[in-house]
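Chemist: what's the 3D shape of this:
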Amino acid sequence: MRYKIYLTGKARKKLDSLNQKSRRMILDTLSFLRDYGFSQRLDIKKLKGFKNHYRLRVGKYRILFELEKPDKIIIYAILPRKKAYKK
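Modeler: Okay, here's the model as predicted:
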């Protein structure tokens, strides 16, 4: 299944602020997610306490997203690991 991926303004701003290597790694991973979906090759886990919210691990970053429709993914945060798991 091919997904449509959307980034919120906050996620786009964070992506643009990353160094070229990290940005390329994240964009490549998002392209793979778009084309192949929830593959075992990707480290995706469902977030506890939320309906249809997931995290995708890409190196030292965590991408938080919501599966809104069967084919629509909204990325709402790209965070370093430390910030992603703070309560």
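Chemist: from here on, contacts and neighbour counts on C-alpha atoms
Modeler: Will do.
Chemist: for T8, give me its contacts.
Modeler: For T8, the contact set (Cα atoms under 8 Å, 6 or more residues apart in numbering) comprises I74, I75, Y76, A77.
Chemist: give me the number of residues near R2?
Modeler: By other Cα atoms under 10 Å, 14 other residues sit near R2.
Chemist: and R55, by the same measure?
Modeler: 20.
Chemist: can you tell me the SS state at it?
Modeler: What DSSP: H, G, I helix; E, B strand; the rest coil gives for R55 is strand.
Chemist: quick one: classify the closest residue to it other than its chain neighbours as helix, strand or coil.
Modeler: Nearest non-adjacent residue to R55, counting by Cα to Cα, 6 or more residues apart in numbering: L64, 4.5 Å away. Here L64 is recorded as strand under three-state DSSP.
Chemist: next up, for comparison:
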Amino acid sequence: MTTVIKWKTRAVKDLRALPSQDQKPVREKVNALQAYPDIHGLDIKKLTDKNGQYRLRVKNYRVLFEMEGGEIVVIDILRILRRTSTTY
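Modeler: From the prediction side, this is the model:
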């Protein structure tokens, strides 16, 4: 099974806006999604009100993404947000 990770323009802007010491862990965790379906150790939850959207927890940040299955799994990175009471 092949996994493709695509970064939306907004997610790239969010990543660049993070402090430099936080950018590396976010990139590493997103790259770890490449090993799907063997993604043990990643804190991923399906969002209840959003169809097909998930969140990946990295420190105080949440990486929001969508996943489309099949022979080739496509993961679209949508946003990277600091965790607050209004993140979702």
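Chemist: superposing both, give me the TM-score.
Modeler: Remark: TM-score between the superposed chains equals 0.85 [TM-score structural alignment, normalised by the length of the first structure]; 85 aligned residues with a Cα RMSD of 1.6 Å.
Chemist: for burial, what's the neighbour tally of the residue nearest to R55 of the first structure?
Modeler: 22.
Chemist: what sits against it?
Modeler: So L64 of the first structure contacts H53, Y54, R55, L56, I75, Y76, A77, I78 (Cα under 8 Å, 6+ apart).
Chemist: surely I44 of the first structure is in contact with Y54?
Modeler: Yes. The pair I44 of the first structure and Y54 passes the contact test of Cα atoms under 8 Å, sitting 6.7 Å apart.
Chemist: how much does the longest helix seen in the second structure stray from the first structure?
Modeler: As assigned by DSSP state H, the longest helix anywhere in the second structure is helix 20-32. Mean deviation of helix 20-32 of the second structure relative to the first structure after superposition (mean Cα distance after the TM-score superposition for the first structure): 0.8 Å.
Chemist: helix or strand right after that helix?
Modeler: strand 44-46 (DSSP states H and E).
Chemist: buried sites along that following strand?
Modeler: For strand 44-46 of the second structure, burial by neighbour count (16 or more other Cα atoms under 10 Å) applies to I44.
Chemist: what's the spacing between it and its chain's center?
Modeler: On the basis of Cα atoms, centre = their mean, to the nearest Å, strand 44-46 of the second structure sits 10 Å off its chain's mean C-alpha point.
Chemist: what's the helix or strand hosting K82 of the first structure in contact with?
Modeler: Using DSSP H and E, K82 of the first structure sits within helix 81-84. If you take Cα under 8 Å, 6+ apart as the criterion, helix 81-84 of the first structure is touched by K60, Y61, R62.
Chemist: kindly provide the distance from the most centrally placed residue in the second structure to M1 of the second structure.
Modeler: Centroid-nearest residue in the second structure: V63, 3.7 Å away (criterion: Cα atoms, centre = their mean). Remark: distance between V63 of the second structure and M1 of the second structure (Cα to Cα, to the nearest Å) = 23 Å.
Chemist: now D14 of the second structure
Modeler: 29 Å.
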